[in-house]
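Trainee: Using only what follows, build the 3D model:
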Amino acid sequence: MIRACLALLLVLAATISAGSAHAQSRSAAFVADMDSGQVLHARQADAPRHPASLTKMMTLYMLFEAIERGDVALTDTMTASAEAASRPASDLGLAAGDTIEVEQAIRALVVRSANDVAVVVAEHLSGSESAFAEAMTARARELGLTSTTFRNASGLHDPAQLTTARDMARLAHALHRDFPQHFHYFAEERFAYDGATYRNHNSLVGRVEGVDGLKTGYIRASGFNVVTTSQRGEHRLVTVVMGGRTGSVRDAHAEELIEAAYTALDARAQSRLLASLDLPRLNPVRERELMTAELAGLDGPVAVGSNDGAPAAAVILADADPLAEPRLVTEPAWAVQVGAYASQAAARARLESLSATLGDAEIARAAPVTEPVERQGRTLWRARFDRLDADAARRVCERLARMGEPCFAVSPQA
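Mentor: Here you go, the predicted model:
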């Protein structure tokens, strides 16, 4: 009987240059499975950051709540004050006394990120922007955004307006969970108003597979921010990148995190399937010395993906196998490791699958081996191709990295 999957560690590494957004000191990133709550990637996720126009996600949450309470309707009109009309771009160019329907305001906030419209909404719901900001903060705390303080409705700079990447992921999850009937607005790519057509600042929507929202933001103090949600198969993810040096670098980093996360989740699903097969077993071997960096910190979420230039990779822990008994054999030279599993059968199946996928002479000459290793009271099974020279090991790992597969080369001294 195959037992439930024990754990999943993702090692998500971007291939942007060292000068890219995630290498900057103010950058932060966070990826989580919205259904399970499992954290797949975290870098500076709890460090304070300026939200910029990500603030409008909370403005929209408050507006959606008002709609569901019956306080306002999509066809209601709201009037712009002189205060609202004075807000700088991005805006719709509203003048004092102009009116805008609630549904138009939603689209203007999502697509145009209109600062004047944010103030219109705030004043319509709370009488003043400052009162609305207090209500935003109070509601955010109720939603679990414990490190977030709002000072305005638009995200224009205020030194005290702060949040974290983790809190923005929580807000995205709350929007999707609480207002599925309104979530389609976040997928809109264009918005037409008063003879002008505006394009969504979130270039990931409609371009990256599965991405269906949410919001971008930028002020000088924050750098370039983005929150996205995406759905592929059974997995819905929320991805947050904050502090990008440019919009294009921010988007590239977010896309890489999304792709690496889904690749690793697919690998986990495959490992579960393969672990259920009745496969012949290899005798395990035990390594003399454990690599200190391998599988560190199994007991909690792991901050991963901050190594510049490293390929995306994943380590999957599959199902426990109590029947395996270790024995020692002579250790060969270089090897490549393609995963660590909680059953020898799963490790064996992974090696067979990759042998068939690669299908070259280099792999044919290698020796597929499974090796037990103890980690925090658990027995894991390494899956390795052994008896390679250094150049061959590096070539195999480079090929696997290009395919999005986990791999690292192991030297004889490791």
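Trainee: okay, CA-based contacts and neighbour counts for the rest of this
Mentor: OK.
Trainee: can you pull out the helices in this structure?
Mentor: For the chain, helices defined by DSSP state H occupy the ranges 55-69, 82-85, 102-107, 115-126, 129-142, 165-178, 247-275, 344-358, 361-365, 390-402.
Trainee: Identify each buried residue in the second one, please.
Mentor: Yep, that's helix 82-85 we're talking about. Going by neighbour count (16 or more other Cα atoms under 10 Å), the buried part of helix 82-85 is 84, 85.
Trainee: one more to line up against the first:
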Amino acid sequence: MRRVIFLLMILCLIGPKTAFSARQSGRLPVKAAMVTEYGSGRVLFTQDPDKRIAPASVTKVMTMYLVFDALAAGRASLSDKVKVSRRADATGGSTMNLRAGEVVTLDELMRGMAVASGNDAAVAIAEHFGGVPRWVEMMNEKARELGMTNTTFKTPNGLPAPGQLTTARDLMKLATNYLRRYPQALRYHSTTEINHCGAVHGNTNRLLGVCEGVDGIKTGYVGSSGYNIIATAKRGDTRIIAVVLGGRTKQARNNSTTRVLDASFSGTIGSMMAAADSASPDDDAPVRISHRHARKGHHMKALRVAEAERHAKIGAHRGASARLEAHESAIKPSRHGKTKSGKATKTHSASRTHSKHHKKAGASGR
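Mentor: Just a heads-up that it's a prediction; the model follows:
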């Protein structure tokens, strides 16, 4: 029986449809992706663009879109005062640390959503404009207007809800129309940090200042989808938009996004995605065992050889992403409130206050 089980394991490892083989064919280590050239609308790359996935906090782009619509129609002003409700205060996941009873401006809430990915800010905005149910109806009406045929919103912030799904193609429609209609929105999305009531919140989009030209727009995470991002970058006169959904880690998502942006600007995205040796190795990728070793029964030797080859590929890829990792490490606060470089930093008090909500909701703007 043990021999049968072992042979089945070998067949799984050497099968043509393993994750390793997928990466060798040029696929990104994410669930779905789409890349376009903003000016012409030309599609540069797709990977399962119609696969339905939970949007997570990229949902907030739609909420911000509707606020800009209200501003353009004269139905609101960025200086409008908004009183924070208990419901908004109690919202879990990533927050800007709003407190029930405090009064903030619409502008502050927009910054809180764009930078800190404040779920509480999105709820406060929805309530200000007539309530969460009506706001969600407006979100879905806007989605239909934009041709987002495979998208359904259930919350104003992307916190998990049954049936709340979207696709990379639909999010590309959202992002493209949003930036065409309201290019000024990038002043929110490119802001690196905000300070609300003494708590400093860094932008959840760690590609800002790391990947050349990136100036927006939104990240997201829920357990059912993984790590999502809508990113845009401008180099010279060219702007690229990339939607990357379902990374198993932040690093996988960020590295994949950086790769497609760099390749798009250099004009090599087609050949890069087709090249077998350009795929991103992943620490958790299954080990591929050669038929020769498997047939001879050299099980341990085969595993050691395959493992060594995998780590060699990982090492090569890590060299390309070292700058991104160094940036993440440098801004990560230590227990004593300092970065690894020794620079003092203020911590986000909401992370402790809302920790129980975060675990329950399983969502944030990461």
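Trainee: now the helices of the first structure as a markdown table including distance to residue 234 of the first structure?
Mentor: Converted to a markdown table, these look like this (distance: least, Cα to Cα, whole Å):
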| stretch | distance to residue 234 of the first structure |
| --- | --- |
| helix 55-69 | 25 |
| helix 82-85 | 42 |
| helix 102-107 | 28 |
| helix 115-126 | 34 |
| helix 129-142 | 28 |
| helix 165-178 | 16 |
| helix 247-275 | 10 |
| helix 344-358 | 22 |
| helix 361-365 | 33 |
| helix 390-402 | 24 |
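Trainee: Just say which of these is most tucked in.
Mentor: Neighbour counts (mean count of other Cα atoms under 10 Å) averaged over each of the helices of the first structure peak at helix 115-126, with a mean of 25.
Trainee: and of the helices of the first structure, who's closest to residue 20 of the first structure?
Mentor: helix 247-275 (6.5 Å; Cα to Cα).
Trainee: circling back to that earlier point, among the helices of the first structure, which comes closest to residue 43 of the first structure?
Mentor: That would be helix 165-178 among these, by Cα to Cα, at 8.8 Å.
Trainee: Residue 37 of the first structure is nearest to which of the helices of the first structure?
Mentor: helix 165-178 (9.6 Å).
Trainee: That closest one aligns to what range in the second structure?
Mentor: On the basis of TM-score structural alignment, helix 165-178 of the first structure is assigned to residues 168-181 in the second structure.
Trainee: Mean deviation, that stretch versus the first structure?
Mentor: Comparing stretch 168-181 of the second structure with its match in the first structure after superposition yields a mean distance of 1.1 Å (mean Cα distance after the TM-score superposition for the first structure).
Trainee: Tell me who's in contact with residue 155 of the first structure.
Mentor: Contact analysis of residue 155 of the first structure by Cα atoms under 8 Å, 6 or more residues apart in numbering lists 51, 52, 53, 54, 55, 56, 115, 161.
Trainee: Show me which pair in those is furthest apart.
Mentor: Pairwise over the contacts of residue 155 of the first structure, using Cα to Cα, the maximum falls at 115 and 161, 15.4 Å.
Trainee: ok, back up a step: nearest to residue 337 of the first structure, out of the helices of the first structure?
Mentor: Among the helices of the first structure, helix 390-402 comes nearest to residue 337 of the first structure, with 8.7 Å by Cα to Cα.
Trainee: Tell me how far the alignment partner in the first structure of residue 108 of the second structure lies from residue 138 of the first structure.
Mentor: Using TM-score structural alignment as the criterion, residue 108 of the second structure maps onto residue 104 of the first structure. Distance from residue 104 of the first structure to residue 138 of the first structure, counting by Cα to Cα, to the nearest Å: 26 Å.
Trainee: What of residue 307 of the first structure?
Mentor: Separation of residue 307 of the first structure from residue 138 of the first structure (Cα to Cα): 37 Å.
Trainee: likewise residue 90 of the first structure?
Mentor: Distance from residue 90 of the first structure to residue 138 of the first structure, by Cα to Cα: 26 Å.
Trainee: do residue 262 of the first structure as well
Mentor: 34 Å.
Trainee: what do you get for residue 251 of the first structure?
Mentor: 31 Å.
Trainee: What of residue 248 of the first structure?
Mentor: Residue 248 of the first structure sits 34 Å away from residue 138 of the first structure, going by Cα to Cα.
Trainee: ok, now residue 200 of the first structure?
Mentor: Distance from residue 200 of the first structure to residue 138 of the first structure, by Cα to Cα: 29 Å.
Trainee: what does residue 229 of the first structure give?
Mentor: Distance of residue 229 of the first structure to residue 138 of the first structure, given as Cα to Cα: 24 Å.
Trainee: same deal with residue 162 of the first structure?
Mentor: Distance, residue 162 of the first structure to residue 138 of the first structure, using Cα to Cα: 14 Å.
Trainee: likewise residue 69 of the first structure?
Mentor: Distance from residue 69 of the first structure to residue 138 of the first structure, by Cα to Cα: 18 Å.
Trainee: ditto for residue 171 of the first structure
Mentor: 13 Å.
Trainee: can you give me the strands for the stretch 151-300 of the second structure?
Mentor: For the stretch 151-300 of the second structure, the strands defined by DSSP state E, counting those that start in this stretch cover 193-196, 199-202, 214-222, 226-235, 238-247.
Trainee: Now the last one on the first structure. Mean distance?
Mentor: Superposing on the first structure and averaging over aligned pairs (mean Cα distance after the TM-score superposition for the first structure), strand 238-247 of the second structure comes out at 0.7 Å.
Trainee: for the first one, same thing?
Mentor: Overlaying the first structure shows strand 193-196 of the second structure at a mean distance of 0.8 Å from the equivalent residues (mean Cα distance after the TM-score superposition for the first structure).
Trainee: residues in the first structure matched by that strand, start to end?
Mentor: Under TM-score structural alignment, the counterpart of strand 193-196 of the second structure in the first structure spans residues 190-193.
Trainee: burial of the residue nearest to residue 16 of the first structure when sequence neighbours are not counted, as a residue count?
Mentor: Nearest residue to residue 16 of the first structure in three dimensions, chain neighbours excluded: residue 309, at 6.4 Å (Cα to Cα, 6 or more residues apart in numbering). Number of residues near residue 309 of the first structure (other Cα atoms under 10 Å) recorded here: 13.
Trainee: just checking, residue 309 of the first structure touches residue 14?
Mentor: Yes - counting by Cα atoms under 8 Å, residue 309 of the first structure touches residue 14, with 6.3 Å between them.
Trainee: Quick check: buried residues in stretch 185-193 of the first structure?
Mentor: Buried-residue list, stretch 185-193 of the first structure, by 16+ other Cα under 10 Å: 185, 186, 187, 188, 189, 191.
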